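Engineer: After the sequence you'll find the predicted model.
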Amino acid sequence: MYEKITPPSTGSKITFNNGEPIVPDNPIIPFIRGDGTGIDIWPATQKVLDAAVEVAYKGERKISWFKVYAGDEACELYGTYQYLPQDTLTAIQEYGVAIKGPLTTPIGGGIRSLNVALRQIFDLYACVRPCRYYAGTPSPHKNPEKLDVIVYRENTEDIYLGIEWRQGSEIANTLIEYLNKELIPATPEHGKKQIPLDSGIGIKPISKSGSQRLVRRAIKHALQLPKHKQMVTLVHKGNIMKYTEGAFRDWGYELATSEFRASCVTERESWILSNKEKNPDLTPQANARMIDPGFDAMTEEKKAQIVKEVETVVNAIWETHGNSKWKDKVMVNDRIADSIFQQIQTRPDEYSILATMNLNGDYLSDAAAAVVGGLGMGPGANIGDQCAVFEATHGTAPKHAGLDRVNPGSVILSGVMMLEYLGWQEAANLVKKGLGDAIANRQVTYDLARLMEPPVEPLKCSEFAEAIIKHFS
């Protein structure tokens, strides 16, 4: 089955049932060391994870690690340009859960990004990025502890699907001509718009099925959180891109109010119900005026639509969600993408789970990570219905490779996400406690040490791992 690698002689496979992992006590988990600083941060990560599992379960559970290859290290073993060998793909597919360090993006033709390739090959449609603050971590923000969000980023669609054509290519020119002469004039809302003839062309597909499976996973996650954190915010630019980003918002609401009707309430529904609770005799027209301040300036047709919305909500869910019952439901709302960037800084404690499309999610997850201390502390997971890959969210930083100095926090916290995904919460909690206590005691690597006031003597990467383990107890 494998050309150059051999699975562990002990351990069992993780299987899946309806998108959920069934985990044995001794799972075999493939790992990719990673390029550049992966040589330092993976050994530190493995040591911390193994120690946490041992302390938590006293030998009753154990991970059997299976080394597989990708990136530059794969080329050394498999040959030039073999950045993602079949052995690795087979192992991830067979064992279901994997973890990896940072990977180099290949230069030249072929694979555009190894990370994107893995997501698309295994249909890992949900990129999950928690952003929470650990006390003592240097941050450019005054109150970073107020931000505790999880970004659910759609992973397989949007412009990251990579369907595009170079400016001046035959296909690009043909498409532009066809769009300008046939399709754009045939759509009245586009008016006299024309695409410049010297343009590159990219396609931005957003599907209903892709959008709803992401929102479904986000809502399921929200249901597992404490009551005060049960909120899903649909992030989009639907005010401009109505049939892609706007559709993502609409499809998210549709899923929440159909499949999760008993567990969810939308923000507008909560306004309608709250208004009626405060004044049981409130007419639908008066309620409509309260939820839409511009109601009196609307056309009669639009007014009728809002009144109808109020009547429909009250008739449909007053019995199940009224009289403040909606306060115990998952709140689903939406925000414009550019607005949410400022709100995670100015009103961070108002958000919990942010569900977004690919490009917006890429920007937003890095911005949120910056608030709580940077990508060095940012974990990530790519999850599908039959596979999950946990990963570092930062780059390879080759100039620091082999110096035992970089922060392994991103991969360690990705390992925490993996432990939680396995259902091994006790081990995950130990790592979070150990890491948090190490930082609070100013036992950190150089990237954090130099930003502390006053600066402290940094630990080596391996020493940071040891400090985390010592704080388990």
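Structural biologist: Nice, I can see it.

Engineer: alpha carbons only for contacts and neighbour counts from here, please
Structural biologist: Fine.

Engineer: got the residue ranges for the helices in the stretch 1-150 of the chain?
Structural biologist: Counting by DSSP state H, counting those that start in this stretch, the stretch 1-150 of the chain has helices at residues 38-57, 72-78, 86-95, 114-121.

Engineer: Closest to the centroid, which residue in the protein?
Structural biologist: residue 128 (2.5 Å; Cα atoms, centre = their mean).

Engineer: residues contacting that residue?
Structural biologist: 150, 151, 152, 153, 380, 381, 382, 383 (Cα atoms under 8 Å, 6 or more residues apart in numbering).

Engineer: Who wins on neighbours among the residues you listed?
Structural biologist: Highest neighbour count within these, by other Cα atoms under 10 Å: residue 152, with 31 neighbours.

Engineer: wait, what's in contact with that one?
Structural biologist: Counted by Cα under 8 Å, 6+ apart, residue 152 has contacts 126, 127, 128, 129, 214, 218, 353, 354, 355, 356, 361.

Engineer: second one coming, line it up with the first:
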Amino acid sequence: MRQVTLIPGDGIGPEITEAVKAIFAAANVPVTWDEENAGQTTFEAMGELIPASLIASLKKNTVALKGPITTPVGKGFKSVNVQLRQMFDLYSNVRPAKTTKGVNTRFENVNSVLFRENTEGLYAGLEMFDERLQISDSVARVTRVGCEKIIRAAFVYADKHGCKKVTAVHKANILKSAGALFLGVFNEIAKEYPNIQADDKIIDNMCMQLVAKPEQFDVIVTTNLFGDILSDLCAGLVGGLGVVAGANIGDEMAIFEAVHGSAPDIAGKGIANPTALLRSAIMMLHHLDMKDEANRIEAALEATLANKEECTGDLGGKAGTMEFAQNIIAKL
């Protein structure tokens, strides 16, 4: 039995978390939940965004499943997600985007995985503001070590899963220093994997290519800001943030998460779609080498998604959150 830290989050987080817990219980997944929370609800109740008890749980369990978290706006708080990533060096943000039968989109045969560097770049927090001149400077810190870790993670994944191509996305034509460092490290590491095709795209061209012919991409690796934008673009190709998984992975810890927002406008109504969190939980099971359980739940989820009537409203159905979960359970 494996203990996992469970962070329900805010808004619809607790509802979709309960749905995932029910599906795991029905599938007899050998996981026990160590439940802790973070975010706005926790701040209002305890006076802190990230309680010490959550940090202790994460350090003990080294694997977590996290619902959507709200960081209070306009009060000077740093994003909870960013804090956790930097606190535990979760340098690899992994976002699969795959076409699903029953989820209508403009594209077919999309099947890519994006690796986004998660701790540096423009999100490193290196900002300066000159009050007198009203000038703001944000520094994009890119390090060789950071580039090596995220690029190697992408190639290791591609090699392990039989992927044919890894594409680096950059802006080396303009960002002569940072872009050149990222691209140079990519070309060095690519030589270690002669069986995998390696190519690169400038970020603006990449956006055009993704919305014109997304099926040409397999594994994508890029820096923090570009990855933040591209991961949502890729989600849009396959049905939106409500149906895609996400993970923040480091050498010592992994946090799997729903990448959509907390949707306070529908919180408590029992209509939220738990697919994104469930797919993240399935990723977590693969990470824990519980492949049989992961494959069973994934097959049941995809069979349910293929039948619109059994899905939540955002997918064209009429099922509530727990009814959707029960439809999945019936197919296990």
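Structural biologist: Done, it's in. This structure is a prediction, so every number in the text was calculated from the model and none was measured.

Engineer: what's the TM-score here?
Structural biologist: Once the chains are laid over each other, their TM-score by TM-score structural alignment, normalised by the length of the second structure reads 0.96; 331 aligned residues with a Cα RMSD of 1.4 Å.

Engineer: Counterpart of the residue nearest to the centre of the first structure over in the second structure?
Structural biologist: Taking TM-score structural alignment for the superposition, residue 128 of the first structure sits opposite residue 94 in the second structure.

Engineer: quick one: whichever helix in the second structure runs longest aligns where in the first structure?
Structural biologist: The residue-count maximum for a helix in the second structure (DSSP state H) belongs to helix 144-160. Using TM-score structural alignment, helix 144-160 of the second structure lines up with residues 208-224 of the first structure.

Engineer: Sort out which residues of the matching stretch are buried, please.
Structural biologist: Across stretch 208-224 of the first structure, burial judged by 16 or more other Cα atoms under 10 Å covers 210-219, 221-223.

Engineer: ok, now stretch 71-80 of the second structure?
Structural biologist: Buried residues in stretch 71-80 of the second structure, counted by 16+ other Cα under 10 Å: 71, 72, 79, 80.

Engineer: Make TSV out of those residues and add distance to residue 271 of the second structure.
Structural biologist: Listed next are these as TSV, based on distance: Cα to Cα, whole Å:
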residue	distance to residue 271 of the second structure
71	23
72	24
79	27
80	26
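
Engineer: Could you give the number of residues near residue 460 of the first structure?
Structural biologist: With other Cα under 10 Å as criterion, residue 460 of the first structure counts 20.

Engineer: Chain neighbours aside, what residue packs nearest to residue 37 of the second structure?
Structural biologist: residue 7 (4.8 Å; Cα to Cα, 6 or more residues apart in numbering).

Engineer: Please name the residues that touch the counterpart of the one you found in the first structure.
Structural biologist: Correspondence of residue 7 of the second structure to the first structure, assessed by TM-score structural alignment: residue 32. By Cα under 8 Å, 6+ apart, the contact list for residue 32 of the first structure reads 67, 68, 69, 70, 98, 99, 100, 101.

Engineer: what about stretch 171-180 of the second structure, how long is it end to end?
Structural biologist: Stretch 171-180 of the second structure has an end-to-end distance of 8 Å (Cα to Cα, to the nearest Å).

Engineer: er, stretch 205-224 of the second structure I mean
Structural biologist: Stretch 205-224 of the second structure end-to-end distance (Cα to Cα) = 17 Å.

Engineer: Which position in the first structure pairs with residue 263 of the second structure?
Structural biologist: Checking TM-score structural alignment: residue 263 of the second structure goes with residue 397.

Engineer: Near that match, how many other residues are there?
Structural biologist: Residue 397 of the first structure: 14 neighbours (other Cα under 10 Å).

Engineer: Same check on the one 5 residues further on?
Structural biologist: Each residue near residue 402 of the first structure was counted by other Cα under 10 Å, and the total is 14.

Engineer: What of residue 440 of the first structure?
Structural biologist: Neighbours of residue 440 of the first structure (other Cα under 10 Å): 14.

Engineer: Same question for residue 252 of the second structure.
Structural biologist: With other Cα under 10 Å as criterion, residue 252 of the second structure counts 11.

Engineer: what does it align to in the first structure?
Structural biologist: In the first structure, the residue paired with residue 252 of the second structure is residue 386, using TM-score structural alignment.

Engineer: what helix or strand is its match on?
Structural biologist: Using DSSP states H and E, residue 386 of the first structure falls within no helix or strand.

Engineer: residue contacts, it?
Structural biologist: Going by Cα under 8 Å, 6+ apart, the list of residues near residue 386 of the first structure reads 15, 16, 19, 20, 21, 96, 122.

Engineer: who wins for neighbours among the residues you listed?
Structural biologist: Going by other Cα under 10 Å, residue 96 tops these with 24 neighbours.

Engineer: Need the nearest residue in space to it, chain neighbours excluded.
Structural biologist: residue 387 (4.6 Å).

Engineer: what residues are up against that neighbour?
Structural biologist: Shown in contact with residue 387 of the first structure (Cα under 8 Å, 6+ apart): 92, 93, 96, 97, 122, 124.

Engineer: what about 10 Å?
Structural biologist: 14-16, 19-21, 92-98, 119, 122-124 (Cα atoms under 10 Å, 6 or more residues apart in numbering).

Engineer: Kindly report the same for residue 196 of the second structure.
Structural biologist: By Cα under 10 Å, 6+ apart, the contact set of residue 196 of the second structure is 155, 158, 159, 162, 163, 164, 165, 166, 190.
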